[in-house]
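Visitor: prediction below, plus the sequence it came from.
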Amino acid sequence: MLDQEKQLKEELFNLRFQLATGQLENTARIKEVRKSIARIKTVLHEQADK
């Protein structure tokens, strides 16, 4: 899970960089990645509470 979160954060960074340089074609991907990160963080938080 932590590896997946790290990969998604890197992807989000790259997407934001592409957005700033005008190279990003699929802007909806940013929203998808952000939601995926939030889902992973939620699961990790729930597991930590147990």
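Guide: Structure received.
Visitor: rest of the way, CA atoms for contacts and neighbours
Guide: Will do.
Visitor: where is the longest helix in this protein?
Guide: Counting residues, the longest helix in the chain under DSSP state H turns out to be helix 28-49.
Visitor: hmm, who's touching that helix?
Guide: Applying C-alpha atoms under 8 Å, 6 or more residues apart in numbering, the contact partners of helix 28-49 are 1, 5, 8-9, 11-12, 15-16.
Visitor: against that first model, consider the following:
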Amino acid sequence: MAKASDLRTKTPDELSDDVLSLKKEQFNLRFQRATGQLENTARVRQIRRDIARIKTIQAQKAATAAKAK
């Protein structure tokens, strides 16, 4: 689970890369659930929340950048 304070120190490109990798993992977990191979069902929820956390921080950074202009 990613902490918000750790994510705030990352650049927008790094955050985008993190979202992309989490989306890939989420996709793989969806297939595992469909085939009955998913062992850690809580991981689906963690990934969903991590994606939301990163997107929130991205929006906050975009808002502060827009305000600075």
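Guide: Yep, it's here. Predicted, not measured: the structure shown is a model, and the values here were computed from it.
Visitor: TM-score for this pair?
Guide: The TM-score (TM-score structural alignment, normalised by the length of structure 1) is 0.97; 50 aligned residues with a C-alpha RMSD of 0.4 Å.
Visitor: what residue of structure 1 matches up with residue 32 of structure 2?
Guide: Counting by TM-score structural alignment, residue 32 of structure 2 lines up with residue 18 in structure 1.
Visitor: for residue 62 of structure 2, same thing?
Guide: Using TM-score structural alignment, residue 62 of structure 2 pairs with residue 48 in structure 1.
Visitor: aligned partner of residue 6 of structure 2 in structure 1?
Guide: In structure 1, residue 6 of structure 2 lands on no residue (TM-score structural alignment).
Visitor: residue 20 of structure 2 now?
Guide: By TM-score structural alignment, residue 20 of structure 2 lines up with residue 6.
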